[in-house]
Structure formats: structure tokens, C-alpha cells
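K.L.:
Any chance you could fold what I've pasted below:
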Amino acid sequence: MVSDIRTESLKILETIPNSYLIVSASLHIITASNKFLEATATTREFLKGKHIFEAFPDNPDLPDVDGMKNINSSLQEVLRTKEPHYMNIQRYDVPDLQYPGKFITRYWEPSHTPVLNAAGEIDYIIQHANNITDKVLRLSELAESRKLELNALKKIELLNLELDVLRISELEHFKNEKHFRRLMDLVPAKISNALPSGEVTYFNKHWLEYSGMSFENLIDYGYQKMMHQDEVEPFTTGLAEAAKSGIPFESEMRFKDLSGKYRWHLNIAAPVLNDEGKMIMWVGSTTDIQKFKDEEQTKNDFIGMVSHELKTPLTSLKAYLQLAVLKARDTTGDQITKNALEKSLIQISKTTNMVNGFMSMSRLENSKIIIEPSAFVVSQLMGEIEEDFKNTTSSHPLIIKNSDVEKMITADKNRVEQVLKNLIGNAVKYSPRGAAIECSYFYTENEITFLVKDSGDGIAIEDQGKIFERYYRIENNISKTTAGFGIGLYFCSEVIKRHKGRIWVESNLGNGSTFCFTIPINITLV
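P.N.:
The predicted model follows:
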């Protein structure tokens, strides 16, 4: 019976969409979750039975490498105390099995939790290895761009935003309810279970400690009463959609703590289906992200302040350069000076656009961007964009294809223009010099769809779902030599959402990309 329970528990940990490595008391690998295998580019068969440091040695190319030593110290502390141990962010690269001798860069936020047997001895240790590589690298780029010291990154406490959704098979597999609940208490998140009807059947200890209530009192009080009132309706709507689609509903929400203050959480409500596709229960995973939100606010305030301070001198500098360019064109003289002035004006325009992008993002994060609809003709907007493009870009031709049928639309013209210019600018950056950029649009009954097509290298399928995320940049040879912080497409996405529209990309590697967005012909804002 104990062996069956242990097997079922390990099987659950393998399928939980979070990064777990399970090792024995002798530090030999028992199994690993699918998310961990993905993060380390390994297989379960390769890892099973190996000593943890045989499978994951230190990267000899790193100076003062200490990942293996630090992980071992944490594991030894767990073996000594039989208590969980939490670690700071670790740089611990993993071997690249496809290229022997090479290593894949990885940053982790690790913790180690012992699971004890009936005799009180350690049965196995759960290593929660949260892969935060992308977050650290993005923050490193931003820190470098602002001339901050890189070691400041070490002080940032990145939170685990990985999906802790527990895809648990039918509960009848667990004959020992006490063991099951004990295992759920070990998971570093607030976990809850509910019947398909919504009736809550379980809160783990993290929920009870956060609310300061017993299970019975929390049930009587009502789970939704802990939510901020602004999130109750979207949460209810999201649950209904998840129940229909079978896809977990993920949202950022505020929950009231013991002191009555609201704290931000990443909340995931996952419908669990049986073999026949029928929902048998809900599993909820709720992770506190308040510190992350506070860091984001500080960063956005900094970006907004710096961008605002830069805008005035840049505007003045641009005006002086425009005057100098006009004067140089009217006189005969040094052609090199004329060219230098014109190129300087182009660079100032690019810098101004970047600063405007930062300011727009800052306003966006602080909910200060307001959509102001007005009626306008799209072909006229396209003409203005084409004229601006000719004055600032000589490396690529822009082909504007106006619709055969023209309609007056009601939307925020300035914001739509910003989105189009952003997409066209990206197309220029990622297309070979001289390649044409195509911009077109067409109407359906209630919508207008815009398309911006480039001749770049294309975007891999695994990146297409992430490129509209904040600070996300595709790692390739072009992006390494191209300026940018991964905020342009995020800004475009948020503007289109505020128009109640959709934005997406159609692309295949080697065949270029077409960025598309759709907005209502006549937007109505609530």
C-alpha cells in the first residue's frame, strides 16, 4: 500500500507543470517533472539512477563557479534537519546533451523539501528548481542599458510565476487522504480543490495560514469574499470559459490577507478531466506576486521619470537639427556635413520614438493610457505613415496597399498609428536591406484587419505565443545585434486589447512574418 501511494505521488510530481527534481537520501535521481526535463533538455530515462552531480556537474568555463557546492550545502542541510531549505538565485548551467562539452545557461531559484516516511526518515527530497533564466537575462539587459551595476540583479527577489497547476488524476487513486493532503502542503503555493459545481472541498495549509481561518470558517466566509471586488466578475467569467474549453484560467488577482490588505497573486484555476473528457474537479493554484508587482511599479516609475526628462532635450535637439538640415540643403558646400546632419536627424527620430515607447509603456502599466476614439479615413492615415516613412527610412521601400472599399472608422487614430509604425519599424529591423515592407488592410462586416508583412527570417512556432509578452525577445543572431527591449509588441498588444481587438503573427522560419491585428470599425468603450 505504501509503495503504491509513493508511486502515485511521484507520478503526480512528474506531471505537475512546474520544475521538480526528485532525489533519494543518497542524492540519486528518482524522477523529474516534465517541466524540469524541458528546462534542462534531458530525458527521464537519462537521469534516473544517476547521482545528481553526475547528471549536473559544474560548468568548467564559468569563473568562480559554485553552483554544485551551493546546491550540495542546501541538500546536506535538509538531510541534517529534515526541514525545507530555500536558496537564493543560483547560476547553474546544465550540460547540453546535443553538444557534448557545451553547457546551456540557466539561472534557478531552488528550494529543497524532504518527504518523510512513516518512521520519520527521509524517503525522498523534492527539489523545486524554478527556471528564471529569461527573467534574469531581461533584467540584465535593462540594468545594463541604464548603466546600473549588474550585481544589483542579485538583490531582486524574483518570484515563482511558473504554473503550479496540479493536473491530478481521479482522487480515487489516493486511498490515503492524509498522505495526499500532506503532499499538497509541501507544494510552495496556495492549493485548493473544488467540485465541478464550485463547492470547495480542500484548502492546503498555505491558504489557511494566509486567511487566518480554519477550513470550516474559510468555507463559511466564502473564498470569493477574499478577492478584490474588481476581480470577482472576471474570475467568474473565466471559470465558465475554462469549464467549457478544459483550458486552465490564469489571471492576476488581489486577495485580502490577515491584516485586511490586498496582495497580488497569480491565480490558476484548472479543470481536471477524466478519461472520457468529463470534468471531475477543479484544482486551484495561487502564488503571491506582490513583491514582483512592487518591483515592477518601481521600475515603471523609473522608466517614466527618465523618459519624461529625456523628451524635452530630445525635442529641442531635433528642432535644431531640422533647422540645420534645411539650411544645409539650401546652400552649396560640404556634402559630408549635409549627410551627417541628415543621418543625425534620423537617429534623433529613432531615439525619440524609443523614449516615447518607454513613456507609453509606463502610462500603460499605470493604467494612464486612455483610448480616445474619433472618426477617420484609414487611407488618409496610411498616406501620413508613408510620408513619415520616406523622411526617416531609406534602407527599405514601403508598399501601402489600400482597400478597394473605403469606410470611415471610429478608433483612437494616434494609437492605431503608433501600432502600425511599431510593426513597420520591426519589419525594417528584421528584413534584409532593400527588401520591401508591405502594409495593407481590409474590411469585414464589423471589423477592420491590418497586416504588416516582412521578408525576415520568420519566427519559430514556440516563440509566436510569447513575442507579445513584456520584455520578451527572440534569441537569434539578428536580435543580438538589434537594439530593443521587448516592449514594442507588448505595447501594441495592450493598445489593441483596449480597442477590444486581437493581434497575432503568421510566420514560418525562412519565409518572413505577417503581423495582423483586428479592431472594431466603430469601437464602443465601457
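K.L.:
Please make it C-alpha for all contacts and neighbour counts, starting now.
P.N.:
Will do.
K.L.:
distance of A143 from I303?
P.N.:
11 Å (C-alpha to C-alpha, to the nearest Å).
K.L.:
More neighbours: the two, which one.
P.N.:
Between A143 and I303, counted using other C-alpha atoms under 10 Å, I303 has the larger neighbour count: 19 against 16.
K.L.:
any chance you could map the strands in the stretch 401-526 of the chain?
P.N.:
408-411, 437-443, 447-453, 502-507, 513-520 (DSSP state E, counting those that start in this stretch).
K.L.:
Nearest to F36, out of the ones you listed?
P.N.:
Minimum separation from F36 across the strands of the stretch 401-526 of the chain (C-alpha to C-alpha) falls at strand 502-507, 28.5 Å.
K.L.:
What angle do strand 447-453 and that closest one make with each other?
P.N.:
Put simply, strand 502-507 runs at 30 degrees to strand 447-453, going by axes from the mean of the first three to the mean of the last three C-alpha atoms, to 10 degrees.
K.L.:
what comes into contact with strand 502-507?
P.N.:
458-461, 464, 493, 496, 513-519 (C-alpha atoms under 8 Å, 6 or more residues apart in numbering).
K.L.:
again, but for stretch 374-389
P.N.:
Stretch 374-389 is contacted from outside by 398, 400, 402-403, 406-413, 417, 421, using C-alpha under 8 Å, 6+ apart.
K.L.:
ok, 6 Å please
P.N.:
408-411 (C-alpha atoms under 6 Å, 6 or more residues apart in numbering).
K.L.:
so which strand or helix has the nearest residue to G284 once chain neighbours are set aside?
P.N.:
Nearest non-adjacent residue to G284, counting by C-alpha to C-alpha, 6 or more residues apart in numbering: A269, 4.5 Å away. Using DSSP states H and E, A269 sits in strand 262-273.
K.L.:
Could you list every helix and strand that that strand packs against?
P.N.:
For strand 262-273, the elements it packs on are strand 249-256, strand 279-288, judged by 3 or more C-alpha pairs under 6 Å, 6 or more residues apart in numbering; DSSP states H and E.
K.L.:
switch to 7 Å and redo it
P.N.:
Using 3 or more C-alpha pairs under 7 Å, 6 or more residues apart in numbering; DSSP states H and E as the contact test, the elements touching strand 262-273 are strand 249-256, strand 279-288, helix 290-329.
K.L.:
Following up with a second sequence; could you model it the same way so I can compare the two?
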Amino acid sequence: MNAPNDTLFQMLFNHLSEPRIVIKADAPRYTIVACNELYKMVSNTVGQDLIGKGIKDLTDSSRSSKESEAVIQQAIERAIRNNEVVKLAAVRYDMPSANGQATEAAWWQTEYVPIVGADGHVQYLMCTTHNITHHILINEVKKAATERADALTREQMTNEELTAVNEELALANQELYHAQETLRKLNEDLEERIKSRTKELSESEVRFRAMAEGTDVLIAVSDITRNTVYCNKAWITLTGQPRQDLLGFGWIKVVHPDDMERHLNSCLSAFKERLPYTDEIRIVNHQGSYRWLLAKGTPLFDSNDNFTGYISSFIDIHERKQDEQRKNDFIGMVSHELKTPLTSLNGYIQMLLAKANKAEDTFTAGALTKAVNQIKKMTALINGFLNVSRLESGKIQVNKQTFLMDELVKEMTEEAALIQSTHKIVFLPCNPVSVLADRDKIGSVISNLLSNAIKYSPRGKQIEVKCEEMGNEVQVSVKDEGMGIKPENVEKLFDRYYRIESKHTQNISGFGIGLYLCAEIVQRHNGKIWVESQIGKGSTFYFSLPLQG
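P.N.:
Have a look, this model is predicted:
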């Protein structure tokens, strides 16, 4: 059985014509996991949140006797132990008055029906209860009257005594009449409130479905178990699949195989944290071709702030993705064509530099050295664009191998220190840490973080590099003493082509692709990358990788 408070169950449960609650078989608490509106109305608990409370919270010592508590406890235990329906003819536990200031005597007729799970054991009890107070009161009055009459007969009561008894009976009948009238009015009020609430829920459902069915945006609603309980007409139009086949987890079969695992992981992470999510996936349409959709999910909460599932929208972005692909293909082609003349140019300049050094022509050698450095920058920039193009076209490969992360970090740190003399780079020694990853690509991540630390911190400042094992992960950090990053820029820092525009960065070269590539490489290793920063004090960039890849 699915969780009893999912969206579809709760809607049907609230429309039941009898007051009911569902309790979990988690002795001795017996937690309430579902409660319909009718139960709250007959028990004067409207507006209270009964979900999550134990059954004893409804039958505590202030509202019931120890004997009543024991009877209820034994009935629940018997229903769970024997997997049988148990009925209690009449048990007293008082309910709060309408103004909530006191309690009123109340008797209840209750039935406990076991709900068996897939493992064959009782997991829940459906509890149906009826207020039989007026029947009990009538019977008590009748019993008292009968006993009194019998006593008067046995004692040969006088006519005066009989008259008094009759008066008492008349008074009792009058009180009983008033009690019945009060109960009748309460029942009428209760019925009217139920009708009103049912009408409100029905109208709200009609409005939502009219809106959802009339839009071209794909809309889906899922419950707390991630089962899809509703999808709109746009899903059927796009996929050609019957609505019933898309419910539950049936929608997975129309997702592109290359996107399926990533999208499921994105949804699962969001569900665990109850956070919104955004993803881009491909869905096969009724013609058998795939369309790109932008998926956005938002968590849903009820009036008591209890999580009830997600509502997700899917917008067609196929044309935009095709435009991006054409742009990436163009960038890739141009970048590749630029590499060939740059390689030749670099070769010629290296030859000229060697001749200038041999001829001890320091001016020419210095100029050629600067030209070589500019070619290196240009080559790095072209390689960055090529990597972006390969990444977004799915052509970039991750070739994992086992290596020592501490050795790689030390190697990249020494290389960075060798090619620059403006900053002091310090590598804090760490114990050997073995990881399964793509050594070259992780090396490029470290190199990029070091390059940024050099670019965005003043000359003469220290850059600190750390590598440490933390549980089942290895964590690498690069700390600088630069200008720092404003909080509003941190969220966008790893976006493609994003650059912080300020008077401090306007003269620093770059196209905003380095950190984007770092983030993509780390994520393809199932790792995490983030930054901590303070304005005027510097930034520390971190990334972590699982030890087993």
C-alpha cells in the first residue's frame, strides 16, 4: 500500500461519508497518518493538526478513563496481532466543547479494520467511529426510569411518590427532547459544512484541471513517493501515450536513455531536500523523434506545511537547443581551424627565439618570449571553446584511471609556480589519497583554479593549496587573498560565459568558460564544486570527488 497521505488518497479519503482516521501499526504509539474532515467535525477538532499524533493523544487521561484507554489499546493490538476486524460497541472518551474551553461527555462506537502491506503484515488500521452519545443518554435515562419504577413498585410507593416520579420522568423527557434537538441542529450544521467544503474542493479541482488541460505546457503532479498521479493533455499530445501509461513511473519510458539517470538523480536530490529543481531532458514524441524540454519542479505543501509532493512543468526548448548546437558546431569548427596556423606560428617563433638566444640578442629574445606567452594564452582560450563545444555535444570523454590525487595536486602546484613569479604558491602536504578519475581533466580543473587565484589576487599575495581525505571523498581547495566575490555573484559563478563585471575585473582577460568547464568535469565525476568568499579578504574554491569514482 502506498503512503496513506498521498494526494489521490487524501482527496478520496476526505470525501468519505463516515468519520475515519488511519493509524500506523507502530506500537505502542500508533501514529495517526490520515484523518478526514468529517472526523474533525464530529470530534470538534477542526483546525487542529492530528497527523503525526499518537492515538493516546486523543484518549489521554484528561478525556478518558484508564479502563477506556485499556479497552482501546487491547482492541488495536488484537486487530494487528490476529489481522481481524475488531469492533467496540461503546467506549467513553470525552471531546472538547465547541468553544474549546471544556470537555463534554461522549460515547463512541468504533471499528478497526487492518490494512496489510506487501510483506503480509498489518501496517495500518482504518478506524471508523460514530458518536453514539445520544443513544447512550437515552438508554441511561430509560434504565434509570425503569429501575426507579421497579423500586417504587416494590416499596409500594404512594400516589404522591408516583406523581413525583412522573414529574421526574417528564423533566427527563423534556431534557432528552432538548438534547435530541441540539443533536439534530448539530447534525444539520455538520452536513451543511461538509457540503460547503466538498463544493469548494470540487470547484478548486475543476479550475486546476481546466487550466492544466487547456495549456500547451506539459504539467505533471507527483505524490510524496514520487509516483505521478496526474499528467495533462499536453503529455498525451506530445508522446502519443495514453494517460494511464504515463502515471506512476510510466513516464520514464519516454525519456531519452542518455538523460534518464541524470534526471532521476536530479529529481531524487530535490525530493530529499524538498527543494525546486530544473533540468533539460529529451522526450520521444508520437512520431518517434526526441524533443528537448525544460523541466521545472516545485514542492507542494498543505495548509499545515506538510510536504505533499511536486508539481512539474515541461516547456519545449527544442529550437533553442538546435540553435545552441549550431553555435557550438560553429565555435568548434572555427576553434579547430585556428589551432593549425597557431601551431605553425608557435613553431616558427620557437625557432626564431632559439636563434635570438644563440645570437645573444636579448631584445629580440624578450619580444619573442612575450609572443610565445601570447600564443599560449590564445591556445588555452581556443582549447576552452573546443572543450565547451565537445561538452555540450556530448563528445567529451571521461577516461577514468586510478591515481594519487595528492601527487597530481602537487604536480599542478609546482607547474603553476614555475611559470609565474608574482605570487607565492604554498602546497600543504597531505597523506596519499587514491582516486578513480580522469587524471588529465581533474588536472585541468586544478590548473584553472590556480590560474584564477593568480589573476584575481594582487601581486605578492599567497595562494594556499590543500588536498585532504574526508570520509568517502577527497577534497581539494585553492585559497587566495584576492578581492573576494559578492554573494549575489556566487550562484552564477559556474554558469557558462558568466563573468563578474566590475572596475576590478574589467582589465582581466577571460570569457567565463573556465569555471563552467570545471563544474561540468567535476559533476561528470559525481563530485561537487563550490566557493566560499568574503569581500576584501579573498576566496576559497573547493571541489570533492568520491574515492571510488
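K.L.:
picking that back up, pull the most distant pair out of the contacts of strand 502-507 of the first structure.
P.N.:
A460 and I519 (25.7 Å).
K.L.:
Looking at those two now, which is surrounded by more residues?
P.N.:
Comparing A460 of the first structure with I519 by neighbour count (other C-alpha under 10 Å), the higher total belongs to I519, at 23 against 13.
K.L.:
Give the aligned equivalent of that one in the second structure.
P.N.:
Under the alignment (TM-score structural alignment), I519 of the first structure pairs with L545 in the second structure.
K.L.:
again with I348 of the first structure
P.N.:
By TM-score structural alignment, I348 of the first structure lines up with I375.
K.L.:
what separates I5 of the first structure from T352 of the first structure, distance-wise?
P.N.:
From I5 of the first structure to T352 of the first structure the distance is 62 Å (C-alpha to C-alpha).
K.L.:
for the residue sitting nearest the centre point of the first structure, what are its contacts?
P.N.:
Nearest to the mean C-alpha position of the first structure, counting by C-alpha atoms, centre = their mean, stands E469 at 5.1 Å. By C-alpha atoms under 7 Å, 6 or more residues apart in numbering, E469 of the first structure lies in contact with Y490.
K.L.:
T331 of the first structure belongs to a helix?
P.N.:
No: T331 of the first structure is assigned coil when assessed by DSSP: H, G, I helix; E, B strand; the rest coil, not a helix.
K.L.:
check contacts around it.
P.N.:
So T331 of the first structure contacts nothing (C-alpha under 7 Å, 6+ apart).
K.L.:
follow-up on the earlier one: and the residue nearest to G284 of the first structure, how far from V428 of the first structure?
P.N.:
Distance, A269 of the first structure to V428 of the first structure, by C-alpha to C-alpha: 41 Å.
K.L.:
before we move on, the earlier item: quick check: the strand holding A269 of the first structure compared with the second structure, mean distance?
P.N.:
Mean deviation of strand 262-273 of the first structure relative to the second structure after superposition (mean C-alpha distance after the TM-score superposition for the first structure): 1.5 Å.
K.L.:
quick check: that strand aligns to which part of the second structure?
P.N.:
Against the second structure, strand 262-273 of the first structure falls on residues 290-301 (TM-score structural alignment).
K.L.:
Now the matching stretch: buried residues?
P.N.:
Neighbour-count burial for stretch 290-301 of the second structure flags 290-293, 295-300 (criterion: 16 or more other C-alpha atoms under 10 Å).
K.L.:
now do stretch 317-328 of the first structure
P.N.:
Under the neighbour-count criterion of 16+ other C-alpha under 10 Å, stretch 317-328 of the first structure has 318, 321-322, 325, 328 buried.
K.L.:
So which of those is the closest to I487 of the first structure?
P.N.:
When these are compared against I487 of the first structure (criterion: C-alpha to C-alpha), the nearest one is K318, at 23.7 Å.
K.L.:
That closest one maps to what in the second structure?
P.N.:
In the second structure, the residue matched to K318 of the first structure (TM-score structural alignment) is N346.
K.L.:
show me what contacts that match?
P.N.:
372, 375.
K.L.:
how about I461 of the first structure, what's its match in the second structure?
P.N.:
Match for I461 of the first structure (TM-score structural alignment): P487.
K.L.:
Based on its surroundings, how many neighbours for its match?
P.N.:
By the criterion of other C-alpha under 10 Å, P487 of the second structure has 12 neighbours.
K.L.:
What of I21 of the second structure?
P.N.:
Using other C-alpha under 10 Å: I21 of the second structure sits among 23 other residues.
K.L.:
now swap in V435 of the second structure and tell me
P.N.:
For V435 of the second structure, the tally of surrounding residues (other C-alpha under 10 Å) stands at 21.
K.L.:
The one 3 residues further on too?
P.N.:
The burial metric for D438 of the second structure, expressed as a neighbour count using other C-alpha under 10 Å, is 18.
K.L.:
mind checking what it lines up with in the first structure?
P.N.:
D438 of the second structure maps onto D412 in the first structure, by TM-score structural alignment.
K.L.:
who's in contact with its match?
P.N.:
Shown in contact with D412 of the first structure (C-alpha under 7 Å, 6+ apart): 371-374.
K.L.:
Tell me which of I5 and T352 of the first structure has more neighbours.
P.N.:
Neighbours of I5 of the first structure and T352, each counted by other C-alpha under 10 Å, are more numerous for T352; the result is 19 against 16.
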